[in-house]
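Student: heads up, no residue letters with this:
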């Protein structure tokens, strides 16, 4: 046994899920991913993280990675030659079947279904956007899928990348202590999760619902399903419509 650098380009671990992040801020990783269950799984080699510093592929004395937008406009755009070189170097060590995703506010919205799909792949290469974005030719040439966390704009893709990796890594075999947790949580069946309770039985005049204390597992399951359906119908009519419209 010997210590392993969780940030560096170590040798590829056999059977480990591979994650690459092309970023101007490699020091931001693993960040929160180095803690809790994802951090434990990282140390155990269930998955491997390789930040790819985009600046290393920059042009000229100052390692420039961006330039002004063609046609004019505010801000800067990440250069295709720089990003292309970073992608080529990164992908040389990635297994076939690992997709390339670009974190962008105009992308497809990330959801639990996408996290489940990524967890079945051998890994993923994430590109963190910055400035006004990435030259479209890179996206077209490498057939990169754009992915967004939601309808808002971040200063860069690093936070989004960590969120996506957290959602995916926790689904890898052996990461969660209780595999049933992923089957009962929000979005697992297209519904929000039911309310949760724990001891003490009474707090601030509020009691745990009686059915949860009954020991009758069939009734508990029915109660939880009804609660999940009610919450989804009230809070997420979009999810509720999709749930009701699914094939039986």
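Tutor: Right, received. Where do you want to start? Keep in mind the model is a prediction, meaning the values are calculated, not measured. Residues are numbered from 1 along each chain as shown.

Student: going forward, measure contacts and count neighbours with C-alpha atoms only.
Tutor: Will do.

Student: For stretch 53-64, buried residues please.
Tutor: For stretch 53-64, burial by neighbour count (16 or more other Cα atoms under 10 Å) applies to 53-55, 57-58, 64.

Student: likewise stretch 63-75?
Tutor: 64-66, 69.

Student: give me every residue that touches residue 20.
Tutor: 49-52, 90, 124-126 (Cα atoms under 8 Å, 6 or more residues apart in numbering).

Student: now the buried residues of stretch 53-64 as CSV including distance to residue 164 and secondary structure?
Tutor: Shown next, in CSV, are the buried residues of stretch 53-64 (distance: Cα to Cα, whole Å; DSSP: H, G, I helix; E, B strand; the rest coil):
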residue, distance to residue 164, secondary structure
53, 19, strand
54, 20, helix
55, 23, helix
57, 25, helix
58, 26, coil
64, 28, strand
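
Student: Taking those, tell me the two that lie furthest apart.
Tutor: For these, the farthest-apart pair by Cα to Cα is 53 and 64; their separation is 12.6 Å.

Student: any common contacting residues for the two?
Tutor: What both residue 53 and residue 64 touch, as defined by Cα under 8 Å, 6+ apart, is an empty set.

Student: which one's the longest strand in the protein?
Tutor: Longest strand of the chain, by residue count under DSSP state E: strand 100-109.

Student: Could you tell me how far that strand lies from the centre of the chain?
Tutor: With Cα atoms, centre = their mean, to the nearest Å as the basis, strand 100-109 stands 11 Å off its chain's centre.

Student: What helices and strands are in contact with that strand?
Tutor: Contacts defined by 3 or more Cα pairs under 8 Å, 6 or more residues apart in numbering; DSSP states H and E place strand 100-109 against strand 123-128, strand 145-148.

Student: Just want the angle from the next helix or strand after the last one to strand 100-109.
Tutor: Meaning strand 145-148. Sequence-wise, the next helix or strand downstream of strand 145-148 (DSSP states H and E) is helix 158-169. Put simply, helix 158-169 runs at 90 degrees to strand 100-109, going by axes from the mean of the first three to the mean of the last three Cα atoms, to 10 degrees.

Student: Report the buried residues of helix 158-169.
Tutor: Neighbour counts over helix 158-169 (16+ other Cα under 10 Å) mark 158-162, 164-169 as buried.

Student: before we move on, back to that, got the angle for the longest strand of the chain vs strand 123-128?
Tutor: Using the same axes, to 10 degrees: strand 100-109 against strand 123-128 is 70 degrees.

Student: Pasting the second one now:
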């Protein structure tokens, strides 16, 4: 996969792209990460990238020329049309399903804006996706792009040491992940659940599913509105609700 990021502040990505999983993914040739300063594509002598909004109002708006020209430049090397992602508070709320969708692409281009917003022609005629990482406002799109890129790259084949890690993560199955324990089995009077040390993998799988469902019911019940519950799982929830009300 190739990922290009258009930003006015490329140094912001140095630490994120140069450490941990993203660094290892590049070393394994699973992904190529590039950050482009789109100011270099400004047609103006002063390399300006923003201007006052037509009709008046507060703030500055990113001009279309630098973004269009920069994307023409980075997309010219693609055999297929890249997905162009605009980081924007008006975009769709980011989720694991979207990460899995984007991880199947060959080339992603992220546009990180600043100031009051984008010239609407960028949104209407250039981008394929608009993404928001939450209902809050950041100084720019860089931090949001880092979040999305990290969540996408870790899904690429061979990036994680254990391929099952991404499959069993919270949200990948539609539920939050079950609790984890490691050695020692007993610490300060706190014991690991006996089922996990039993060696009975069928019982362990059932315990993990039940705990995953319980944690989702407790913390993110909204996720269960679209989760295909079995009759046994519905019975578990009914029992927990009775205990909660008693």
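Tutor: Yep, that arrived. For clarity, every value in this text was computed on a predicted model and none was experimentally measured.

Student: Once they're superposed, what TM-score comes out?
Tutor: Superposed pair, TM-score by TM-score structural alignment, normalised by the length of structure 2: 0.89. Supporting alignment: 230 aligned residues with a Cα RMSD of 1.5 Å.

Student: Of the buried residues of stretch 53-64 of structure 1, just say which sits nearest to residue 223 of structure 1.
Tutor: Using Cα to Cα, the buried residues of stretch 53-64 of structure 1 come closest to residue 223 of structure 1 at residue 53, 50.0 Å.

Student: Please enumerate the helices of structure 1.
Tutor: 36-44, 80-91, 112-120, 136-142, 158-169, 181-184, 217-235, 237-244 (DSSP state H).

Student: Report the inter-axis angle for the last one versus helix 217-235.
Tutor: The one in question is helix 237-244 of structure 1. Using the same axes, to 10 degrees: helix 237-244 of structure 1 against helix 217-235 is 130 degrees.

Student: which residues of structure 2 does the longest strand of structure 1 align to?
Tutor: Here strand 100-109 of structure 1 aligns to structure 2 at residues 84-93, judged by TM-score structural alignment.

Student: could I get the contacts of residue 20 of structure 1 as JSON lines with distance to residue 197 of structure 1?
Tutor: Converted to JSON lines, the contacts of residue 20 of structure 1 look like this (distance: Cα to Cα, whole Å):
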{"residue": "49", "distance to residue 197 of structure 1": "35"}
{"residue": "50", "distance to residue 197 of structure 1": "39"}
{"residue": "51", "distance to residue 197 of structure 1": "39"}
{"residue": "52", "distance to residue 197 of structure 1": "43"}
{"residue": "90", "distance to residue 197 of structure 1": "45"}
{"residue": "124", "distance to residue 197 of structure 1": "36"}
{"residue": "125", "distance to residue 197 of structure 1": "39"}
{"residue": "126", "distance to residue 197 of structure 1": "37"}
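
Student: What about those residues, which one has the most neighbours?
Tutor: Neighbour tally across those (other Cα atoms under 10 Å): the maximum, 30 neighbours, falls on residue 126.

Student: Now do that residue against residue 75 of structure 1, distance only.
Tutor: 22 Å (Cα to Cα, to the nearest Å).

Student: Next: residue 151 of structure 1.
Tutor: Distance from residue 151 of structure 1 to residue 75 of structure 1, by Cα to Cα: 21 Å.

Student: Looking for the alignment partner of residue 128 of structure 2 in structure 1.
Tutor: Per TM-score structural alignment, residue 128 of structure 2 is aligned with residue 144.

Student: okay, now that match: neighbour count?
Tutor: What residue 144 of structure 1 shows, counting by other Cα under 10 Å, is a neighbour count of 17.

Student: Surely it and residue 104 touch.
Tutor: No. Applying Cα atoms under 8 Å, one finds residue 144 of structure 1 not in contact with residue 104, separated by 11.2 Å.

Student: which residues do those two both contact?
Tutor: By Cα under 8 Å, 6+ apart, no residue touches both residue 144 of structure 1 and residue 104.

Student: Spatially nearest residue to the most centrally placed residue in structure 1 (excluding sequence neighbours)?
Tutor: For structure 1, the residue sitting closest to the mean C-alpha position, by Cα atoms, centre = their mean, is residue 164 at 0.8 Å. In space, residue 164 of structure 1 comes closest to residue 115 once its chain neighbours are excluded; the distance is 7.2 Å by Cα to Cα, 6 or more residues apart in numbering.

Student: which residues sit in contact with the one you found?
Tutor: If you count contacts by Cα under 8 Å, 6+ apart, then residue 115 of structure 1 has 164, 167-168, 171 around it.

Student: got it, and residue 233 of structure 1?
Tutor: Residue 233 of structure 1 neighbours (Cα under 8 Å, 6+ apart): 239-240.

Student: Quick check: the aligned residue for it in structure 2?
Tutor: So, by TM-score structural alignment, residue 233 of structure 1 is matched to residue 217.

Student: what's the distance between its match and residue 208 of structure 2?
Tutor: Relative to residue 208 of structure 2, and taking Cα to Cα, residue 217 of structure 2 is found at 14 Å.

Student: thinking again about what came up before, just the closest of the contacts of residue 20 of structure 1 to residue 185 of structure 1, please.
Tutor: Scanning the contacts of residue 20 of structure 1 for proximity to residue 185 of structure 1, where the rule is Cα to Cα, the winner is residue 124, at 24.0 Å.
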